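1. Okay, sequence plus prediction incoming.
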Amino acid sequence: MRRGATALAIAAVTGLALAGCSGSGGSSSKPELKVADAYMPKPVGDGEMAAGYVTVRNSGGTADKLTSVTSTLSDDITMHVTKDQKMEQVSSLPVPAKGELDLERGGNHLMFMGLKKQPEIGEKVAVELHFEKADPIKVELPVKETTYNPKNS
């Protein structure tokens, strides 16, 4: 009888220990990023600069940061937050675990300065998003009308 109780106790402890190591229900060890809603409004005026918008969704259990953006369209791409209707350049933007980073009109966005060419409506601008933890993601930003807003489409 004692032997059976000991075996049962060992089995219970082992089961609890293994359940604690289970990947389900725990945090993912890395960010799992996907991109959606990417676009660039056609630049106006002298065409020296343009904005870029994208949503980065993180289904993983670990937060990440967008640290830089590269493109053949510009050698000077910066990230901005909008606070009290003022743009402020930042060195990174957070991508929360189980959340998203929204770069959208009137809010956080990308700025492409010193454009090498004027992008036209219908073209796609290739960019690469670089993160602190996740691998870079290549994205094409379709060039849309200046007044385009995906929330109204």
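-> Received it, and whenever you're ready, just let me know what you need.
2. CA atoms for contacts and neighbours, from now on please.
-> OK.
3. Check which helix or strand the most centrally placed residue in the chain maps to.
-> Closest residue to the average C-alpha location of the chain: V56 at 2.9 Å, with C-alpha atoms, centre = their mean. Following DSSP states H and E, one finds V56 within strand 49-58.
4. Give the other helices and strands that that strand contacts.
-> Strand 49-58 is packed against strand 33-41, strand 93-95, strand 99-103, strand 109-113, with contacts defined by 3 or more C-alpha pairs under 8 Å, 6 or more residues apart in numbering; DSSP states H and E.
5. Now for the residue nearest to the centre of the chain: which residues touch it?
-> 33-36, 95, 100-102 (C-alpha atoms under 8 Å, 6 or more residues apart in numbering).
6. Buried residues, stretch 94-113. List them.
-> Neighbour counts over stretch 94-113 (16 or more other C-alpha atoms under 10 Å) mark 94-105, 108-113 as buried.
7. quick revisit: out of the helices and strands packed on strand 49-58, the one nearest E145 is which?
-> Closest approach to E145 among the helices and strands packed on strand 49-58 (C-alpha to C-alpha): strand 33-41, 5.6 Å.
8. Thought K42 was touching T146, still the case?
-> Yes: because the distance of 5.0 Å satisfies C-alpha atoms under 8 Å, T146 is recorded as touching K42.
9. Comparison target below:
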Amino acid sequence: MRRPAVAALVAAGALALAGCGGSDSGGGEAALSVGSAYMPQPVSDMAAGFLTISNDGDTADRLTSVSSDAAGQVTVHRTVDGAMQEAESLDIPAHGSLVLESGGNHLMFEQLKRKPEEGQKVSVELTFDRSDPVTVEIPVKSATYSPKTGH
């Protein structure tokens, strides 16, 4: 009879401690969601990808890499003073969002294995510093598509 009671106390203590964080923890977790995703139909062996990653959590996170079976390589780019630069990661603030949009930060699909056409979808896996990976199906839009909202 004593062992189950001791085990219950140990489990309760572990659960209570798991909810506590030090001053470096940020006070919670990132809570990520992805929306407004699209890829303009590629006209060459490269393509761009755009989406918005929202973080409703109390902790900032970072997009660290992207992969897709449609491309040999997917890189994350930031746009600085009108110039595109490959980035190791992009920040996603707590209670904020990371917007990847035409003319700004974006994804580059390089060495396309196939040219996705309008109406198809491209699967990508987004990898983060703190959160679990997220798989997104990105719809392919016309090469001249311009979103009305979300970017």
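-> Done, it's in. As the structure is a prediction and not an experimental result, all values here were calculated from the model.
10. Overlay them and tell me the TM-score.
-> For these two chains in superposition, a TM-score of 0.80 is obtained (TM-score structural alignment, normalised by the length of the second structure); 126 aligned residues with a C-alpha RMSD of 1.5 Å.
11. circling back to that earlier point, more crowded one of T146 and K42 of the first structure?
-> Per other C-alpha atoms under 10 Å, whichever of T146 of the first structure and K42 has more neighbours is K42, with 23 against 12.
12. Now K144 of the first structure. Nearest residue, chain neighbours left out?
-> The shortest distance from K144 of the first structure to any non-neighbouring residue, by C-alpha to C-alpha, 6 or more residues apart in numbering, is to P41 (4.8 Å).
13. Count the residues that sit near the one you found.
-> Counted with other C-alpha under 10 Å, the neighbours of P41 of the first structure add up to 22.
14. With V90 of the first structure instead?
-> So V90 of the first structure, with other C-alpha under 10 Å, has 12 neighbours.
15. How much space separates the corresponding residue of the second structure for it from M108 of the second structure?
-> In the second structure, the residue matched to V90 of the first structure (TM-score structural alignment) is A87. To M108 of the second structure, A87 of the second structure is 11 Å away according to C-alpha to C-alpha, to the nearest Å.
16. For the two, list the residues in contact with both.
-> The contact sets of A87 of the second structure and M108 overlap at 75-77 (C-alpha under 8 Å, 6+ apart).
17. Just the strands from the first structure, written as ranges.
-> 33-41, 49-58, 64-71, 76-83, 86-90, 93-95, 99-103, 109-113, 124-131, 137-144 (DSSP state E).
18. In JSON lines: the ones you listed, plus distance to N152 of the first structure.
-> Output for the strands of the first structure, formatted as JSON lines (distance: least, C-alpha to C-alpha, whole Å):
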{"stretch": "strand 33-41", "distance to N152 of the first structure": "13"}
{"stretch": "strand 49-58", "distance to N152 of the first structure": "15"}
{"stretch": "strand 64-71", "distance to N152 of the first structure": "27"}
{"stretch": "strand 76-83", "distance to N152 of the first structure": "21"}
{"stretch": "strand 86-90", "distance to N152 of the first structure": "24"}
{"stretch": "strand 93-95", "distance to N152 of the first structure": "25"}
{"stretch": "strand 99-103", "distance to N152 of the first structure": "16"}
{"stretch": "strand 109-113", "distance to N152 of the first structure": "18"}
{"stretch": "strand 124-131", "distance to N152 of the first structure": "21"}
{"stretch": "strand 137-144", "distance to N152 of the first structure": "13"}
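19. ok so, going back, relative to the second structure, which residues correspond to the strand holding V56 of the first structure?
-> Using TM-score structural alignment, strand 49-58 of the first structure pairs with 46-55 in the second structure.
20. So what touches stretch 139-147 of the first structure?
-> Residues outside stretch 139-147 of the first structure that contact it (C-alpha under 8 Å, 6+ apart): 35, 38-44, 52, 119-129.
21. Try it again at 10 Å.
-> Contact with stretch 139-147 of the first structure is made by 35-44, 52-54, 71, 119-129, as judged by C-alpha atoms under 10 Å, 6 or more residues apart in numbering.
22. Now for T146 and K42 of the first structure: what residues contact both?
-> I121.
23. and the match of V90 of the first structure, how far is that from V66 of the second structure?
-> Counting by C-alpha to C-alpha - A87 of the second structure and V66 of the second structure are separated by 12 Å.
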